[in-house]
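1. One predicted model, sequence on top.
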Amino acid sequence: MPFQKTIKSEITLSGIGIHTGKKINIKLIPAQRDTGIVFYRTDKGVPVKAKLPFVIDTSLATTIGIDGIKIRTVEHLLATLYAFGITNLIIEIDGSEVPVLDGSALEFAKTIMKTGTAKQGKTIPLFKITKPFLYESSRSRIVAKPYKGFKITYKIFYEHPLILEQSLSIEINEQIFLREIAPARTFGFLKDIQYLLQNGFARGGSLDNALVLDEKGVVGGKLRFRDEFVRHKILDAIGDLSLVGYPIKGHFIIEKGGHTAHINFLKHLIESGYYELEEEPYFNFQLSTQAV
C-alpha cells in the first residue's frame, strides 16, 4: 500500500472561474494524516470533502457541495493531487469555483512539483477492481477491469473535422501525468457559446483558458497535442475517479464519457461490490449531511 502524502508548504493561486467568471483565490494547506482532501469555503465557513457522496452536479464540470454550499469545477485540481499521490490537504477557497487557470492542470502540477510532497508515515488502502464491470447509458460505455496499475483507455467521437474519433490508452503515474495529460486544455465549440452563457455556463471562458473551435479548427491558437481533446477527457476522468478517496488499481475503458457518466459509473461500481479495500470505505449516498 502507498503512504499517505501532503505538500511540504502552503501554495496560493488565483484565477477566474470558467463558469462563474469571478476571480477566486485558493490556498493549498498541508494536512495531517487521515484528513483526506477537504475544500473549505472561507466565505461561508463550510468544509466539503472531495468524496463521491458530496458530488451534487455534473453539468459541464464536477461540483461538490453540502447544504446549498458548492464548489464547482474541482476535477483538474483533483486529478493533479491524485497524480502526485497527495491524500491529505486542506483547500481554502473564497468562492464557488476552482480557478480554471489556462484550462489545463499544468500550473497546478508545476506548482506542486516546486513545493514538493511529504510522506506521512502511514499507508492508505488501495481501491482494487476485482472483477470486470460494465456501465452503459444512452450515450456512454465504461468498463472497469482488474489491472496491476492505474490505466485509462478513452475514446471520443465528435462531428468536427479536427476531432472526429480520437482514442488514447495510457498508464497514469506522476511523470506521465505531468508530461502527457496535465497540459491538455478544456475545449468547447463556438456555436454553443450563446446557449452556455444563457444557462449560466462559460461566463469566464476565453481564448486564454480554453480551446474554442469554429466549424474548421481552433480559433486564435494552436494545439499542444494533435489529440489534445481526448487527453483532456482523460484529465477529467482522473479527477472524477479520484473521488473514491483512495489510490486506484484498475483499467478503465471509457467511450463517449463525460462527468455525468464518470460519476454514475462510480456509483454503480460501488454498488456492484466489484472492488476490494482493506478497510470499509464511506460510500453512504443517502447520509451525506456531514462534510468532515
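-> On my side now, so go ahead. Residues are numbered from 1 along each chain as shown.
2. going forward, measure contacts between C-alpha atoms and count neighbours the same way
-> Fine.
3. Double-check that residue 263 belongs to a helix.
-> Yes. Secondary structure of residue 263 (DSSP: H, G, I helix; E, B strand; the rest coil): part of a helix.
4. Could you find the closest non-adjacent residue to it?
-> The spatially closest residue to residue 263, leaving aside those adjacent along the chain, is residue 240, at 6.7 Å (Cα to Cα, 6 or more residues apart in numbering).
5. Hmm, residue 264 and that neighbour touching each other?
-> No. Taking contacts as Cα atoms under 8 Å, residue 240 lies outside contact range of residue 264: 10.4 Å.
6. neighbour-wise, which of those two wins?
-> Between residue 240 and residue 264, counted using other Cα atoms under 10 Å, residue 240 has the larger neighbour count: 29 against 14.
7. List the contacts of the residue lying closest to residue 109 once chain neighbours are set aside.
-> Beyond its immediate neighbours in the sequence, the residue positioned closest to residue 109 (Cα to Cα, 6+ apart) is residue 80, lying 5.9 Å away. With contacts defined as Cα atoms under 8 Å, 6 or more residues apart in numbering, residue 80 is in contact with 105, 108, 109, 182, 239.
8. try residue 209
-> The contact partners of residue 209, by Cα under 8 Å, 6+ apart, come to 18, 100, 101, 102, 103, 104, 185, 186.
9. 6 Å - rerun?
-> Shown in contact with residue 209 (Cα atoms under 6 Å, 6 or more residues apart in numbering): 102, 103.
10. Would you double-check that it falls in a strand?
-> No. According to three-state DSSP, residue 209 belongs to no strand; its state is coil.
11. Now secondary structure too, for the contacts of residue 80, in CSV please.
-> Formatted as CSV, the contacts of residue 80 follow (three-state DSSP):
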residue, secondary structure
105, coil
108, helix
109, helix
182, coil
239, helix
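12. So which residues of the stretch 151-292 of the chain form helices?
-> Along the stretch 151-292 of the chain, counting by DSSP state H, counting those that start in this stretch, helices occupy 174-176, 193-198, 228-241, 259-272.
13. Nearest to residue 27, out of these?
-> Shortest separation from residue 27 across the helices of the stretch 151-292 of the chain is recorded for helix 228-241, at 18.6 Å, computed as Cα to Cα.
14. and that closest one, what other elements does it pack with?
-> Counting by 3 or more Cα pairs under 6 Å, 6 or more residues apart in numbering; DSSP states H and E, the packing neighbours recorded for helix 228-241 are helix 75-83.
15. Against that first model, consider the following:
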Amino acid sequence: MPPVFQHTVKAPALFAGVGVHTGAYTRVAVRPSAPDTGIVFVRTDVADRDNRVPVSPEAVCKTQLGTVIGNADGVTVSTIEHLMAALVMSGIDNAVVELDGPEMPIMDGSSLPFLRILDRAGRREQQAPRRYLEILETVEVVDGDKRAALKPADSFEVAFEIRFDSAAIGVQAVDLAMDERAFREELADCRTFGFLHEVEALRAMGLARGGSMENAVVIDGGRVLNPEGLRRPDEFVRHKALDAIGDLFVLGLPLLGRFEGVLAGHGLNNALVRAVAARPDAWRIRTLVQDLAEAV
C-alpha cells in the first residue's frame, strides 16, 4: 500500500560528487523539512541574492540533457531528475536539499546511489496526510513523433518506448506498475547514456565536462564501450522511465495515474507537467486517509 502520511528524512543525508555537465565537485546535504513544504533546493554557495529554489513546474527553466530549475533571481540547480526520482519513490515528500554548486552530482548515472544514501539517513513519518495528484482525464502533449501523456489509473504506472538507429539500442519498451519496490527492483540502477560522437560537440557547448564511463553508458556505433557492459538488456529505456519519474515529481506530489512516453525527453516531460498544471479540471488532490475513513 502506498504511504498514507507524509515523510521527510530522519537525519541529514550527506554526499558529494561531480556534475556530469559542469564537471564541478559539489557537496550535498538532504535535510529534514516540515510537512507540506515539498522539495526545496538551496545553493549555499550563493550569498548575494535569494538562494532558495523550490521545485515546481514553473521553476523548470531548461531541459537540454537534464532538468534545470531556477528562481526569480536567476539562481539555478541542474540535473535534479535522478535525485527527484529517488525522493518520490522512496516516499520522501519534504526535504531541503543544500548544495554548494550549480549542479547535482551525477554519481553513477542512476538513482541507486541516492536511494542508498537516503536509506542510511532513514525516513520519518510526519503528522500530515500524504497528498497524491490523481489524474481524472487524459492530458497529452505531442511533438512530431514524440508523445507524452498522463491518463487515469488506480495506481502509478509508467510506460515508455524509445527507438534509436544504433544496434546497441534499437527499439525498446517498458510498461510497469510503479511503487517503491518496483522502482528499486526495476529502474533505480539504470544509468544515463550517450553517444561517443556527441561528446565533442557537447563539450564545445560547455556540457558533459564531468561525463565518463563511470557515470554513463557510452555507445560508439553499435557497441557499448563500458567494460562491464549493461546492467540490464533494456537499460536504456528503463533509464528514460526513471528520468520521467523525476521530471514528473516537479508537480510537487506523487501521482495516481499512468504515464506514457514515446520518444520523449526532459523537454516533453516538462511540457506535459505544465499542461497538467494548466488543467485543474483533469486532476484532483487525494489522500489515502480520506479513503480509509470512507471505508470504515
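-> Received the coordinates, thanks. Being a predicted model, the structure only gives us computed values, none of them experimental.
16. Could I get the TM-score for this pair?
-> The TM-score (TM-score structural alignment, normalised by the length of structure 1) is 0.93; 279 aligned residues with a Cα RMSD of 1.3 Å.
17. re earlier: can you tell me which of the contacts of residue 80 of structure 1 carry over to structure 2?
-> Using both residues aligned by TM-score structural alignment, their matches' Cα atoms under 8 Å, structure 2 keeps these contacts from the contacts of residue 80 of structure 1: 105, 108, 109, 182, 239.
18. follow-up on the earlier one: kindly present the contacts of residue 80 of structure 1 as a markdown table, with separate columns for neighbour count.
-> Putting those into a markdown table (neighbours: other Cα atoms under 10 Å) gives the following:
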| residue | neighbour count |
| --- | --- |
| 105 | 27 |
| 108 | 20 |
| 109 | 23 |
| 182 | 26 |
| 239 | 23 |
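19. any idea which of those residues is the one closest to residue 150 of structure 1?
-> Taking Cα to Cα as the measure, residue 239 is the one of those closest to residue 150 of structure 1, at 13.1 Å.
20. Alignment lookup: the closest one to structure 2.
-> Correspondence of residue 239 of structure 1 to structure 2, assessed by TM-score structural alignment: residue 246.
21. Can you name the residues that contact its match?
-> Contacts were defined as Cα under 6 Å, 6+ apart; by that measure residue 246 of structure 2 touches 81, 82, 84, 85.
22. Mind jotting down where the strands sit in the stretch 101-250 of structure 1?
-> For the stretch 101-250 of structure 1, strands defined by DSSP state E, counting those that start in this stretch occupy the ranges 117-123, 127-129, 133-136, 141-145, 150-158, 164-171, 187-189, 211-213, 248-255.
23. The fifth one aligns to what range in structure 2?
-> What that stands for is strand 150-158 of structure 1. Residues 156-164 of structure 2 are the counterpart of strand 150-158 of structure 1, counting by TM-score structural alignment.
24. and the matching stretch, how far from the chain's centre?
-> Using Cα atoms, centre = their mean, to the nearest Å, the distance from the centre of stretch 156-164 of structure 2 to the centre of the chain it belongs to is 15 Å.
25. do stretch 53-68 of structure 1 as well
-> 12 Å.
26. again, but for stretch 79-92 of structure 1
-> With Cα atoms, centre = their mean as the basis, the mean position of stretch 79-92 of structure 1 lies at 11 Å from the chain mean.
27. Can you give me the stretch of structure 2 that stretch 53-61 of structure 1 aligns onto?
-> For stretch 53-61 of structure 1, the aligned range in structure 2 is residues 58-66, judged by TM-score structural alignment.
28. Buried residues in the matching stretch, which are they?
-> Using 16 or more other Cα atoms under 10 Å as the test for burial, stretch 58-66 of structure 2 gives 58, 59, 60, 61, 62, 63, 65, 66.
29. Ends of that stretch, what's the gap?
-> According to Cα to Cα, to the nearest Å, stretch 58-66 of structure 2 extends 16 Å from its N-terminal end residue to its C-terminal end residue.
30. again with stretch 149-156 of structure 2
-> Span of stretch 149-156 of structure 2 from end to end, Cα to Cα: 13 Å.
31. Identify all contacting residues around it.
-> Contacts for stretch 149-156 of structure 2 (Cα under 6 Å, 6+ apart): 135, 136, 138, 139, 140, 178, 255, 256, 257, 258, 259, 260.
32. Highest neighbour count among these?
-> Of these, with other Cα under 10 Å as the count, residue 259 tops at 29 neighbours.
33. wait, that residue sits on residue 158?
-> Yes. Assessed by Cα atoms under 6 Å, residue 259 of structure 2 is found in contact with residue 158 at 4.9 Å.
34. Now the spatially most central residue of structure 2. Nearest residue, chain neighbours left out?
-> If you average the C-alpha coordinates of structure 2 and look for the closest C-alpha using Cα atoms, centre = their mean, you land on residue 246, 1.6 Å from that point. Excluding the flanking residues, the one nearest residue 246 of structure 2 by Cα to Cα, 6+ apart is residue 85, at 3.9 Å.
35. how about the one you found, what's its match in structure 1?
-> Structural alignment places residue 85 of structure 2 opposite residue 79 in structure 1 (criterion: TM-score structural alignment).
36. List the contacts of residue 262 of structure 2.
-> Listed by Cα under 6 Å, 6+ apart, the contact set of residue 262 of structure 2 reads 146, 147, 160, 161.
37. and residue 165 of structure 1, how many neighbours?
-> Burial of residue 165 of structure 1, expressed as a neighbour count using other Cα under 10 Å, amounts to 14.
38. Residue 159 is in contact with that one, correct?
-> No. Residue 165 of structure 1 lies out of contact with residue 159 (Cα under 6 Å); the separation is 8.5 Å.
39. quick one: stretch 126-138 of structure 2 aligns where in structure 1?
-> Alignment of stretch 126-138 of structure 2 against structure 1: residues 120-132, by TM-score structural alignment.
40. hang on, the earlier thing: does the match of residue 85 of structure 2 touch residue 240 like I think?
-> No. Counting by Cα under 6 Å, no contact exists between residue 79 of structure 1 and residue 240, whose distance comes to 7.5 Å.
41. Neighbours of the nearest residue to residue 82 of structure 1 once chain neighbours are set aside, how many?
-> Distance criterion Cα to Cα, 6+ apart; nearest residue to residue 82 of structure 1, sequence neighbours excluded, is residue 242 at 6.3 Å. A count of neighbours around residue 242 of structure 1, defined by other Cα under 10 Å, yields 21.
42. Distance of residue 242 of structure 1 relative to residue 213 of structure 1?
-> In this structure, residue 242 of structure 1 and residue 213 of structure 1 are separated by 29 Å, where distance is defined by Cα to Cα.
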